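Need a 3D model of the sequence below.
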Amino acid sequence: MRTQVAVVGAGPAGLLLAHLLRLEGVDAVVLESRQREHVLGRIRAGVLEHGTVELLREAGLGDRLDRVGLEHHGFSLRFDRADHRVPLTELTGRSITVYGQQEVVRDLVEAAESEPCFGVSDVVLHDVTSDRPSVGFTDADGREHVLRCDVIAGCDGFRGVSRSAIPASELTCLERVFPFAWLGILAKTAPAHHELIYAHHERGFALHSMRSAELTRLYLQVGPDERMEDWSDERVWDELALRLEVDGDFELVPGPLVDKGITMMRAFVAEPMRYGRLFLAGDAAHIVPPTGAKGLNLAVADVRLLSRALTAWLLHGREGDALSYSDTRLRGVWRAERFSSEMTAMLHRSADPFERRLSLARLRSVASSTAAATALAQDYVGASEDA
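This next block holds a predicted model:
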């Protein structure tokens, strides 16, 4: 087997990279260890930055996004039993769109010229520092293959095999594990508010989001050692109502749960994001705490730059952008890590009384200062192409 770019991983990063490359005439083959149904059914984040939406439209992927995506022009910060709206469009001229990651993946699979190779196993990357790299794998029918290529794109997530193909002596991994987790639910009930709500409460953080006019996505800050069986549906709804409550008209209407789980909170960056002819993108290279809604958008920013760099190299012999890919993207990654960590610190309840007072001071600054609100809004919507 032969291709120009072997893409390991059929998440949004890998699928979008292959799509963008094919639009430019670069051949790509996508390998994925999970089955098709699993890939299409994974429920993930769904807040798209302004630049992400523009790129998807330019790539011919905007039809369903424009029909069912929910464009938002602001979001709410709740604390001290009051609602404080951050008017994103008024402050930045940009908006965000709520559109589930699984919907983006579905659009990409349906738009693909050739189906990704689902259900592969025993994936091994070979000779990544040579000009003849390859990927060995076993297909879903048990047949062994070697996929020869010019470049390998590692888009297989935090626990994938791509990053481990870089020798430990050549890789620096920086990580922060936060002392709390998120309990998330997806419920069949209409959203209680037309925009996202980020709530800072003495009992902990809460987030009100949505996936559609009939599906609501909600999160609670919980301890890292919490067990799902200790959280009945009734307890979850009671705690959400308590933390999201304000003085005024607001009612959270419980509904049947479609999904329920606990997610640990971490930040992670691997440096560099390129080793020879292996390029990392998405969660294979970095993880951000979900508070700032940057995970999917960072993956899109990665492949936007990588697709252009590989096109210039493989079609036109210009390798400069490919060689500088890691340095360029790490600047954007660290900006996102900084913003996501600051949002996390501002909104979550800390065990440290000093930190709790700092959080309130930050929130009150955003609520009372146009300059502080503008800085927050610019980071949230993605103020520049590589942010």
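
only C-alpha atoms for contact and neighbour calcs from this point on.
OK.

mind listing the helices in this protein by residue range?
Taking DSSP state H, the helices of the chain run over residues 12-23, 36-41, 50-58, 63-68, 88-92, 101-111, 233-244, 295-316, 320-323, 325-347, 353-368, 370-381.

Highest mean neighbour count across these, which stretch is it?
With neighbours taken as mean count of other Cα atoms under 10 Å, these reach their highest mean count in helix 12-23, at a mean of 24.

sorry, back to before: rebuild the helices of the chain as CSV, extending it with distance to Glu170.
As requested, these are arranged in CSV below (distance: least, Cα to Cα, whole Å):
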stretch, distance to Glu170
helix 12-23, 24
helix 36-41, 31
helix 50-58, 31
helix 63-68, 40
helix 88-92, 40
helix 101-111, 32
helix 233-244, 45
helix 295-316, 21
helix 320-323, 16
helix 325-347, 13
helix 353-368, 36
helix 370-381, 31
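
one more, for comparison:
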Amino acid sequence: MQSLKTKVAIIGAGPSGLLLGQLLAKQGIDNIIIERVSADYVASRIRAGILEQGTVDLLEEAGVSERMHAEGHVHTGFEIAHFGKRYRIDLDKYTGGKSVMCYGQTEITQDLMAARSEKALVTYYESSNVVLNDAKTDNPFVTFEQDGQQYKLECDYIAGCDGFHGVSRQTIPKEQRTEFERVYPFGWLGVLSDTPPVHDELIYAKHERGFALASMRSPTRSRYYIQVPTTEKVENWSDDAFWDELKKRLPGEVAERLVTGPSIEKSIAPLRSFVCEPMQYGRLYLVGDAAHIVPPTGAKGLNLAASDVGLLYKLLCKCYQQNQPQAMQSYSELALKRVWQTERFSWWMSNMLHDYRDDKTSATDGLTFERFMNAELEFYMSRDDGLRIIAEQYVGLPHPLV
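Okay, the predicted model is just below:
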């Protein structure tokens, strides 16, 4: 067995693991990343693209923001359409000048991979049989297999950035973790296309036929979604059928401008809210989807993961640069405060904007719940203080102070 040693072992080379690794390396804190899939697969995954200011700040601190600022697009607002009536939430007005950045997660991942490669930082792709050992001791280590060779990676700390299905969360004994989950009775059918966006800001649309979202990745690439039943199959939807349904759900004047074309990617994503408590186990720290999942309504998944990364990074700097290892014990408590606030916002937005009339899983019947949520949406859309509450949460709550 080949022996390796580092300060921080990072499990997972998605944007969370790569961002944490880059931030730590900038501070001279050694780290090694272990990833179960190939670099090409990681680089090609299509995910969300709306970044809170806190996420932008972290990418700047990591030294990987040049292309984002050159090619990304600052959004100072977004729209909610309620049965065809359009409301604009002016982020700049209601948050004192804050905004969000439209820049795809695929691009962020590629930027981070390039930066890691440029610095010759160690990453093991296509690793198998990854096991986290002795996490509750002062001497944790990771064993894995690479190209038929067995490895043992000794470390001070382990950052579990390997997603919902990874090994990190499963390392915490079942009896020592509590998992909270809400599975929604619908999914999102999404299409990515090389067509100009129908609008220069996002439009979240509530319609009697179901929810729709008009989003974008660039001036020439669009991302659209429609609500579908959980039983729906992607193969049942031709491109023409998708575009026809999307047009019916968008406000009329918007639908008239919609440019359609062949889909680059088409998939159905289930919606769920999920949180694992605690987010740390000894010297193992869960980051991003390993600890929590949010429904995509409100674009919080990547941003919440970035908040975890920023917090863990600051605590590790305290540990190594200020000789305060006790600071590491506060990670879960600090992270979970923001996690639950963000989960609540995504849950609330999902409840308000989706069609629940046929839902049989809620505490009240779907039709009644639908009436409640219509009243909720009308209440917030009809007053400045309601719009301000939505705007403040959309641009992102403050990151935890350390």
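
Ok, which of the helices of the first structure comes nearest Arg266 of the first structure?
Closest to Arg266 of the first structure of these, according to Cα to Cα: helix 325-347, at 9.6 Å.

Quick check: the gap between the corresponding residue of the second structure for Ser232 of the first structure and Glu265 of the second structure.
Using TM-score structural alignment, the equivalent of Ser232 of the first structure in the second structure is Ser238. According to Cα to Cα, to the nearest Å, Ser238 of the second structure and Glu265 of the second structure sit 12 Å apart.

Equivalent analysis for Leu311 of the second structure, please.
According to Cα to Cα, Leu311 of the second structure and Glu265 of the second structure sit 34 Å apart.

again, but for Gly28 of the second structure
When distance is defined by Cα to Cα, Gly28 of the second structure is 39 Å away from Glu265 of the second structure.

Equivalent analysis for Tyr224 of the second structure, please.
Noted for Tyr224 of the second structure: a distance of 11 Å to Glu265 of the second structure, by Cα to Cα.

shared neighbours of those two, anything?
Gly190, Val191, Leu192 (Cα atoms under 8 Å, 6 or more residues apart in numbering).

so what's the aligned residue in the first structure for the second one up against?
Mapped onto the first structure by TM-score structural alignment, Val191 of the second structure lines up with Ile185. Contacts for Ile185 of the first structure (Cα under 8 Å, 6+ apart) come out as Arg217, Leu218, Tyr219, Leu257, Val258, Asp259, Lys260, Gly261.

Return the residue of the second structure aligned against the last one.
It refers to Gly261 of the first structure. Residue pairing (TM-score structural alignment): Gly261 of the first structure is matched to Ser267 of the second structure.

close enough to count as contact, its match and Arg223?
No. Look at Ser267 of the second structure against Arg223 with Cα atoms under 8 Å: they stay out of range, at 11.4 Å.

who touches both of the two?
Listed as contacting both Ser267 of the second structure and Arg223 by Cα under 8 Å, 6+ apart are Gly190, Val191.

Name the residue in those two with the higher neighbour count.
Arg223 (26 against 15; other Cα atoms under 10 Å).

Do I have it right that that one meets Ile203?
No. Taking Cα under 8 Å as the definition, Arg223 of the second structure is not a contact partner of Ile203, at 11.2 Å.

between the two, what contacts are shared?
In terms of Cα under 8 Å, 6+ apart, Arg223 of the second structure and Ile203 are both contacted by the residues Ala214, Ser215.

who wins for proximity to Thr138 of the first structure among the helices of the first structure?
Here helix 36-41 is closest among those (Cα to Cα), at 16.1 Å.

measure Phe158 of the first structure to Val151 of the first structure for me?
20 Å.

Looking at these two now, which is surrounded by more residues?
Neighbour comparison, Phe158 of the first structure and Val151: the larger count goes to Val151, with 25 against 15 (by other Cα under 10 Å).

Quick one: residues contacting the aligned partner of the more buried one in the second structure.
Aligning on TM-score structural alignment places Val151 of the first structure opposite Tyr157 in the second structure. By Cα under 8 Å, 6+ apart, the contact set of Tyr157 of the second structure is Lys7, Val8, Ala9, Pro140, Arg283, Leu284, Tyr285.

can you rerun that using 7 Å?
Lys7, Val8, Ala9, Pro140, Arg283, Leu284 (Cα atoms under 7 Å, 6 or more residues apart in numbering).

which one in the first structure is aligned with Asp384 of the second structure?
Counting by TM-score structural alignment, Asp384 of the second structure corresponds to Thr370 in the first structure.

Actually, Ile11 of the second structure.
Under the alignment (TM-score structural alignment), Ile11 of the second structure pairs with Val8 in the first structure.

Isn't that match up against Ala153?
Yes. Using Cα atoms under 7 Å, Val8 of the first structure is in contact with Ala153, at 6.2 Å.

Which one's more surrounded, the two?
Neighbour comparison, Val8 of the first structure and Ala153: the larger count goes to Val8, with 29 against 25 (by other Cα under 10 Å).

who touches that one in this structure?
Counting by Cα under 7 Å, 6+ apart, the residues that Val8 of the first structure touches are Gly14, Val30, Leu31, Glu32, Ala153, Gly154, Cys155, Asp156.

Distance to Ala190 of the first structure added to the residues you listed, as JSON lines?
Formatted as JSON lines, the contacts of Val8 of the first structure follow (distance: Cα to Cα, whole Å):
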{"residue": "Gly14", "distance to Ala190 of the first structure": "33"}
{"residue": "Val30", "distance to Ala190 of the first structure": "37"}
{"residue": "Leu31", "distance to Ala190 of the first structure": "37"}
{"residue": "Glu32", "distance to Ala190 of the first structure": "35"}
{"residue": "Ala153", "distance to Ala190 of the first structure": "40"}
{"residue": "Gly154", "distance to Ala190 of the first structure": "38"}
{"residue": "Cys155", "distance to Ala190 of the first structure": "34"}
{"residue": "Asp156", "distance to Ala190 of the first structure": "34"}
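
now for those, which pair is the farthest apart?
Every pair of the contacts of Val8 of the first structure checked by Cα to Cα; the farthest is Glu32 and Ala153, at 12.4 Å.

circling back to that earlier point, among the contacts of Ile185 of the first structure, which recur in the second structure?
By both residues aligned by TM-score structural alignment, their matches' Cα atoms under 8 Å, the contacts of Ile185 of the first structure still in contact after alignment to the second structure are Arg217, Leu218, Tyr219, Leu257, Val258, Asp259, Lys260, Gly261.

Pick the one among the shared contacts of Tyr224 and Glu265 of the second structure closest to Met101 of the second structure.
For these, the nearest to Met101 of the second structure is Leu192 (18.7 Å; Cα to Cα).
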